[in-house]
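*Asks:* Got a predicted structure here, sequence first:
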Amino acid sequence: MSAQHALWHPFADMGAVDGDRMVITRGEGSYVWDDAGRRYFDATASLWYANFGHGRPEITEAVTKQLQKLDSYNLFGYNANEPAIELADRVAALAPTPGSKVFFGSGGGDVIDTAVKLARAYFAQTGRPEKTHVIGRTQGYHGTHGFGTAVGGIPANAAGVGPQPPEFSHVPFDSAPALEAEIARVGASRVAAFFCEPVIGAGGVLLPPDGYLEEVAAICRRHDVLFVADCVIAAWGRLGTWFGIDRWAVEPDMITTAKGITGGTIPLGALVVAPRVAEPFFTGAPGAPIFRHGATYAGHPVACAAGLATLDIYERDGLIPRGRELEKPLADAVSAAAGHELVAEVRAGLGFVAAVELTAEVMDADPGAPVKLQRACRDEGVIVRNLGRGVAVSPPLIAGEPELDLLASALPKALDRLAAQA
């Protein structure tokens, strides 16, 4: 084994990466620069999260002021800090269900695991401890923590790391009847929660069928199963609303969110908990239950200060609706790839996110084709994200016509490059 550096990248073939890193050194607006000085359109908003782009002085100022005042302190027990209190109140005020509570974590993976544990703890505290089973969806992605890996529906992410917890199962991502059938198979008396991304992100940018989200929410309510909306990617304007799920007329029992809550500037996650789920833990009665869970850096004052500045930016600059306003221009831009011989499908039109899927013939001939397409786009000055069968884009909400024109030009050229390598 040889390596130039000690850094081990997530989700990476390190034998291929080592010696071929793209080292990002600077970011400004919708663009980033590498260590050779080349500029790229950051068409993935880094990892679905740089929703207002890069280099915002407001974040720098807020973080600096907070570091000078209180650099860190935990939230355990009676402890609190002002930014955490204020951010929780502001996030709760935006939630679909009035009176919601907010439990902070260090990121999306943290709050997914928190949601699984809290769902089970809620039923235990309301006299139904047997309700522990959790249902996810095929192609769903819910992070890489223990429970998140189990509830996720991407088999490759759970391969080679030993057995997963037994009380998890999956249903087809686009079938509400399949969810009802699975609840019946397991037994409603045993099912605690159903996890659902409004738009599946890392699993392929898969859009929900018309009426799907309303139907699964009704099924969950009918069988007393908690509906957990995973909005780690979908929130903070990505789908044109504050949380993404609030684009539909549903009220989840819990909403997981992270990424855009600070624009990715500092790691922070937040679990938004509807009043009925939080109530058993907020009675104030002697001997009331304690939710014995929490991350060391939950509600970190510096992260929360960044979150407060982020919400200010979204509100002041009117960025939240842009996820909806820009969905057609983005769909038009990626449609430039639709007729290419290597392309099976282009998915777009719901929020500021899209995907280009390669044909089965391309994937059978070369399973590494998405990575090669990603690299070919990079050669054209655009950063895209490789997925299992293609590439995805999720640009910053500040991107405009010049950036989308660049994307529309780069995708066909990159596909031609890929075809030439076959």
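*Replies:* Sure thing, it's come through.
*Asks:* For the rest of this, base every contact and every neighbour count on C-alpha atoms.
*Replies:* Noted.
*Asks:* before we move on, which element is the residue nearest to Tyr31 when sequence neighbours are not counted in?
*Replies:* Closest residue in space to Tyr31, ignoring its immediate chain neighbours: Phe41 at 4.6 Å, by Cα to Cα, 6 or more residues apart in numbering. Using DSSP states H and E, Phe41 sits in strand 39-42.
*Asks:* Quick one: distance of that strand to the chain centre.
*Replies:* Distance of strand 39-42 from the chain centroid (Cα atoms, centre = their mean, to the nearest Å) equals 21 Å.
*Asks:* Next, the buried residues of whichever strand or helix holds Asp364.
*Replies:* Using DSSP H and E, Asp364 falls within helix 360-365. Using 16 or more other Cα atoms under 10 Å as the test for burial, helix 360-365 gives Val362, Met363.
*Asks:* Check what contacts it and list those residues.
*Replies:* With Cα atoms under 8 Å, 6 or more residues apart in numbering as the test, helix 360-365 has contacts from Leu342, Ala344, Ala369, Arg389.
*Asks:* same for the following helix or strand past it, what does it pack against?
*Replies:* Counting by DSSP H and E, the next helix or strand C-terminal to helix 360-365 is helix 369-379. Applying 3 or more Cα pairs under 8 Å, 6 or more residues apart in numbering; DSSP states H and E, we find helix 369-379 packed against strand 385-386, strand 390-393, helix 401-421.
*Asks:* before we move on, the earlier item: from the contacts of helix 360-365, which two are the most distant?
*Replies:* The largest separation in those, counting by Cα to Cα, is between Ala344 and Ala369 at 13.3 Å.
*Asks:* of these two, who's got more company?
*Replies:* Comparing Ala344 with Ala369 by other Cα atoms under 10 Å, the one with more neighbours is Ala369, at 23 against 18.
*Asks:* take the one below as the second:
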Amino acid sequence: MATTKPTGDALWNPQAQMPTARAKRLVLTGGEGAWLTSSTGRRLLDATASLWHANIGHGRARLADVAYHQMRKLETYHTFGRFANEPALHLADRLAEIGPVPDAKVMLTSGGSDSVDLACKLARRHWQLEGRPEKTMILSRVGAYHGLHAYGTSVAGLQYNRDGYGTSSLVPETARVATNDIAAVRRSVAEIGPENIAAIIAEPVIGTGGVIGPAEGYLEGLQELCRSHDILFIADEVITGFGRTGKMFASHRWDIQPDMVTMAKGITSGYAPLGGVLVSPRISERFFEGADAPIFRHGLTYSGHATACAVALANLDVIDEEGLVEQAGRLETVLAKAVEPLRDHELVEEVRSGAGFMAGVHLHEGINGDAIAEACTDAGVLVRVIHDNTLQICPPFVTTEDEVELIADTITQALDAYQH
């Protein structure tokens, strides 16, 4: 059968101004390690780990082989009711073992937005079963990003992701609290009334909102606030989970024990769509004990997808065998040193680093961040602009020190060459 080159006219890109996206479309056709290849044959250094997730790098034949063999054996089967598959069972046990929630149960999803949706629903369901139906509010931080399902849109701390749907919150009873000021959060909780609050959800390091690390004592303060007021604490580790902060989970690094942890991205390093939620015994026990145990009426077609779970297990093996969590911790220091000189650049408002193997270069208002990112791409380094005119840096864990330096040097050269 004859094949033709796709026009791409039918593709509607997510989060895109489509006339611009179509006019400047960049088609990627291959990848190996920290590098990508475009349809024109150019090699591009992936400075963003795709969308924060390509932790073990691109082109791992080992993961492709695992997927192939699992598909030949059993591609998947649903896990509703009493059904399960071996990869899902093994993965759940492993996640419970390595996660920051003691004796956790694990619900598997298809990705980060699914995981946030599940956690927020489960938080509200928990309080209904506790006989405290007034506890429905979900609080989140200004600048936070928690995906774009209905709940993620509703708890977003980025106003432009909340606007345009005919209501202030797609799911009612949500509110934003201060990004890094724990005293201000305490005041907000007092004003709303802790008796009305089901949960507080927080990224340990805000990602899309500008790569913002936690102020000293902030996460610990959130945890203490939640415990003292009987509020569930949800750590959104979709970006930070599986090594990005030099620990398997950021909750380990900042010594917190949330009631739930959402995860995705690094669980498979993007080789298959998968996510999950670690759930503490405080919440899970009632669903596991007794003949009259309630049912949590939530599930996805691909919850516990056998092939995705097999890929996740192989990904975790690679991370362990190659010491990539420790490698990310070492590269955090390398990256912080590499971007340090950018703090003094006349076009730069702020450089944020030191809270994991990632950084944000916040450009002054009026500087065309998209033009800077495009100049970097033209020079062979893929970066992108996130919230508040910030250049995102979040490379794969397999990136070399020289490649980290190349990222910083390329951004510097793009800034130097920029003309208003």
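*Replies:* Noted; the coordinates are in hand. Since the model is a prediction, treat every value here as computed from it, not as a measurement.
*Asks:* still on that earlier bit, now which residue in structure 2 aligns to the residue nearest to Tyr31 of structure 1?
*Replies:* Counting by TM-score structural alignment, Phe41 of structure 1 corresponds to Leu45 in structure 2.
*Asks:* what about its match, neighbour count?
*Replies:* Look at Leu45 of structure 2: counted by other Cα under 10 Å, it has 27 neighbours.
*Asks:* who touches it in this structure?
*Replies:* With Cα under 8 Å, 6+ apart, Leu45 of structure 2 has these contacts: Ala34, Trp35, Leu36, Gly380, Val381, Leu382, Glu403.
*Asks:* Next step: those residues restricted to strands.
*Replies:* Trp35, Leu36, Val381, Leu382 (DSSP state E).
*Asks:* mind checking the SS state of the residue of structure 1 most remote from its centre?
*Replies:* Centroid-distance maximum for structure 1: Pro286 at 38.3 Å, with Cα atoms, centre = their mean. For Pro286 of structure 1, the secondary structure call by DSSP: H, G, I helix; E, B strand; the rest coil comes out as coil.
*Asks:* Translate it into the numbering of structure 2.
*Replies:* With TM-score structural alignment as the criterion, Pro286 of structure 1 matches Ala291.
*Asks:* now do Arg276 of structure 1
*Replies:* Aligned by TM-score structural alignment, Arg276 of structure 1 pairs with Arg282 of structure 2.
*Asks:* do you know how far the closest residue to Trp33 of structure 1 other than its chain neighbours is from Gly53 of structure 1?
*Replies:* Take Trp33 of structure 1 and drop its neighbours on the chain: the residue closest to it by Cα to Cα, 6+ apart is Arg39, 4.5 Å away. Distance of Arg39 of structure 1 to Gly53 of structure 1, given as Cα to Cα, to the nearest Å: 14 Å.
*Asks:* which one of those two has more residues nearby?
*Replies:* Neighbour totals were compared for Arg39 of structure 1 and Gly53, and Gly53 leads with 24 against 17 (other Cα under 10 Å).
*Asks:* Trace the more buried one over to structure 2, please.
*Replies:* Match for Gly53 of structure 1 (TM-score structural alignment): Gly57.
*Asks:* check contacts around that match.
*Replies:* Gly57 of structure 2 makes contacts with Glu32, Gly33, Ala34, Ala49, Ser269, Pro396, Phe397, Val398, as judged by Cα under 8 Å, 6+ apart.
*Asks:* With Asp379 of structure 1 instead?
*Replies:* Contacts of Asp379 of structure 1 (Cα under 8 Å, 6+ apart): Ala414.
*Asks:* One more pass at 6 Å, please.
*Replies:* Under the criterion of Cα atoms under 6 Å, 6 or more residues apart in numbering, Asp379 of structure 1 has no neighbours.
*Asks:* returning to what we had before: buried ones among the contacts of Gly57 of structure 2?
*Replies:* Among the contacts of Gly57 of structure 2, those classed as buried by 16+ other Cα under 10 Å are Gly33, Ala34, Ala49, Ser269, Pro396, Phe397, Val398.
*Asks:* now, which of those residues sits nearest His229 of structure 2?
*Replies:* Nearest to His229 of structure 2 among the buried ones among the contacts of Gly57 of structure 2, counting by Cα to Cα, is Ser269 at 36.5 Å.
*Asks:* which one in structure 1 is aligned with the closest one?
*Replies:* Ser269 of structure 2 maps onto Gly263 in structure 1, by TM-score structural alignment.
*Asks:* Ala235 of structure 2 now?
*Replies:* Per TM-score structural alignment, the equivalent position to Ala235 of structure 2 in structure 1 is Ala229.
*Asks:* what separates that match from Phe243 of structure 1, distance-wise?
*Replies:* Relative to Phe243 of structure 1, and taking Cα to Cα, Ala229 of structure 1 is found at 9 Å.
*Asks:* Tell me roughly how far the next helix or strand after the strand holding Phe41 of structure 1 lies from structure 2 on average.
*Replies:* Using DSSP H and E, the next helix or strand after strand 39-42 of structure 1 towards the C-terminus is helix 45-48. Here the mean offset of helix 45-48 of structure 1 against structure 2 after fitting is 0.4 Å, by mean Cα distance after the TM-score superposition for structure 1.
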